[in-house]
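A.B. asks: quick one: sequence and predicted model below, then my questions.
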Amino acid sequence: MRVVLSSWGSRGDVEPLAALAVRLRELGAEAVVCAPPDEEFAALLERVGVPLVPLGPSVRSVVSGAEPPSTQDAFRLAAELVAARFETLTAAAEGSDVLLATGLMPAGVRSVAERAGIRYVFACFHTVGLPSRHRPPLQRPGRPSSPDETDIEVLWDEDAQRVNALYGEALNRHRAAIGLPPVDNVRDHVLTERPWLAAEPGLVPWQDLTDLDVVRTGAWLLSDERPLPDDLEAFLAAGPAPVYVGFGSMAMRATPDLARVAVEAARAHGRRILLAGGWAGLAPIDDRDDCHLVGEVNHQALFRRTAAVVHHGGAGTTTTAALAGAPQVVVPQLVDQPYWAARIAELGIGAAHAGPAPTVDSLTAALAVALAPGTAVRAMAVAGAIRTDGATVAAKRLISGE
């Protein structure tokens, strides 16, 4: 059996596919990942021996400019990704049995599967993008809804119209070229009536689910056995558990002096600091020995040895920190991150920072919540209940055709 796993998005959109590919391989299936050609993603997949087929532009080239992407940029990217999916996945799907898609609205993937006559599965790592009677949709590029509109059904209808505006023309043009009829509702066509949810049930409770018939597999977690670097081990051994601060693939433009803010907030609590450079470019602000810079390391091992984890609230980082039993401070930037911030606060395992631009005072206050003894106790309790078999559940479903 051969499975093609497709995504375009941040590391949190790619690493779960690596986990699923590894588990598929262990169960006797062949798996390939089609993902952005960023160096970090290529290195990740190479480390676990999963083939990478480059798909679309690098994420970093899109999100790391001097200014955030504009609405016009979003429309250009949408058309570019549709074209890339038809081109790249048509070749990758040859001889395959299943095409699974996730990441940024994967318009085009189902069409490729339809033309090839193979099974299509849409998977997501949260429910906030799935239509629901219980909450309004996220913001998307395009014509906004009226601020006076409160009817949730109307808001979701307008969300579908925005998706059509972004992807509809390109999708239907490519479908026509391969003899397929047009799609009226791109969003619902992509999501299907039975999407898969690859999220930890304790972090995404049933009350937050969509009205769709969701298949819950649990989070797809990639086991990481790498030892921590010697210099990091030495820093950890030299004093009490530090506060980790890292924002992954977020540029964090709203706080240009973010490293200073983070270091001073941690020092206000008498804590040592681990700064993860990432795409935000964090770096020590002085020569004091209470701050250490880390690169791409084993977060599963590291987070267990921290006093708190300050991050952007991506699904992957949130789940990894929760599994480690580390108290969290989530500084949400976009998309699903405000949901994860609110959920961490609701569970009592950390703090949700108010807004995307922390100050020394605001981050110090959030850290006070995370560093409180009761928060650590609750974080360990939540960690003990987290499932780790999600990738196995998903792999078995793909192989069995469920």
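C.D. replies: Cool, got the structure.

A.B. asks: only C-alpha atoms from now on, for both contacts and neighbour counts.
C.D. replies: Fine.

A.B. asks: is it correct that residue 9 is in contact with residue 59?
C.D. replies: Yes: the criterion here is Cα atoms under 8 Å, and residue 9 meets it with residue 59 at 6.5 Å.

A.B. asks: find the residues that touch each one of the two.
C.D. replies: Counting by Cα atoms under 8 Å, 6 or more residues apart in numbering, the common neighbours of residue 9 and residue 59 are residue 36.

A.B. asks: state the distance from residue 26 to residue 79.
C.D. replies: Look at residue 26 and residue 79: by Cα to Cα, to the nearest Å, they are 36 Å apart.

A.B. asks: out of the two, which sits in the busier spot?
C.D. replies: residue 79 (17 against 12; other Cα atoms under 10 Å).

A.B. asks: quick check: the more buried one vs residue 323, distance?
C.D. replies: 38 Å.

A.B. asks: for comparison:
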Amino acid sequence: MKVVLASYGGRGDIEPAVVVGRELARRGHDVCMAVPPNLVGFTETVGLAAIGYGLDSQAILDAQRKYWTCYFRTPWRIRELRRMGRETAEFAARCWAEMTTTLTSLADGADLLIAGLIFEQPAANVAEYYDIPLATLHFFPARAHGRLLPFVPAPLSRAAM
């Protein structure tokens, strides 16, 4: 079975997908990873084929760190916060376009597409385009659930999320 794993983010976001990819390869599946360009080398060191996917993730991690540092240390700098927010949104839009192009090419002929939580939407679009199954790798709780606020009834807690 040909499996494409698409994962974006920092190394900690990529590692769970790499573990899944290694296990699938060990079981005899043809696995190709789509990861940020700055993490292709890391992915290849474990024996998996890897393709650069999206833009260098370190750039967005740095931009987000600067934004949140400004937000909490100097929240009165509204113009600077807006500018950084726009830059982050523009980066995400460029990244989305790049990911879609790469993944459309990579997933041609795949039997299964697996995506991480970050930027799973482009993977969903590609899976729908090729009519192949999509699985999202959940390696930490990120979906609405009733356990976030245990003192609130579960339906209200889910709605708050």
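C.D. replies: On my side now, so go ahead. Keep in mind that what you see is a predicted model, and the values were worked out from it rather than measured.

A.B. asks: neighbours around residue 299 of structure 1, how many?
C.D. replies: 16.

A.B. asks: and residue 105 of structure 2, by the same measure?
C.D. replies: For residue 105 of structure 2, the tally of surrounding residues (other Cα under 10 Å) stands at 11.

A.B. asks: for residue 142 of structure 2, same thing?
C.D. replies: 9.

A.B. asks: same thing with the one 4 residues further on?
C.D. replies: Applying other Cα under 10 Å, we find 17 other residues in the vicinity of residue 146 of structure 2.

A.B. asks: corresponding residue for it in structure 1?
C.D. replies: Using TM-score structural alignment, the equivalent of residue 146 of structure 2 in structure 1 is residue 133.

A.B. asks: ok, the alignment partner in structure 2 of residue 152 of structure 1 to residue 146 of structure 2 distance?
C.D. replies: The equivalent of residue 152 of structure 1 in structure 2 is residue 157 (alignment by TM-score structural alignment). Plainly put, residue 157 of structure 2 is 5 Å away from residue 146 of structure 2 if you go by Cα to Cα.

A.B. asks: check residue 106 of structure 2 too.
C.D. replies: Distance from residue 106 of structure 2 to residue 146 of structure 2, by Cα to Cα: 37 Å.

A.B. asks: kindly report the same for residue 18 of structure 2.
C.D. replies: The separation that residue 18 of structure 2 has from residue 146 of structure 2, given Cα to Cα, amounts to 30 Å.

A.B. asks: quick revisit: wait, a helix at the match of residue 152 of structure 1?
C.D. replies: Yes: assigned with DSSP: H, G, I helix; E, B strand; the rest coil, residue 157 of structure 2 falls within a helix.

A.B. asks: contacting residues for it?
C.D. replies: By Cα under 8 Å, 6+ apart, residue 157 of structure 2 lies in contact with 145, 146, 147, 148, 149, 150.

A.B. asks: same thing but at 7 Å, please
C.D. replies: Contacts for residue 157 of structure 2 (Cα atoms under 7 Å, 6 or more residues apart in numbering) come out as 146, 148, 149.

A.B. asks: filter these down to the ones in strands?
C.D. replies: Assignment to strands by DSSP state E places none of those there.

A.B. asks: dump these to a markdown table, plus distance to residue 36 of structure 2.
C.D. replies: Shown next, in a markdown table, are the contacts of residue 157 of structure 2 (distance: Cα to Cα, whole Å):
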| residue | distance to residue 36 of structure 2 |
| --- | --- |
| 146 | 33 |
| 148 | 31 |
| 149 | 34 |
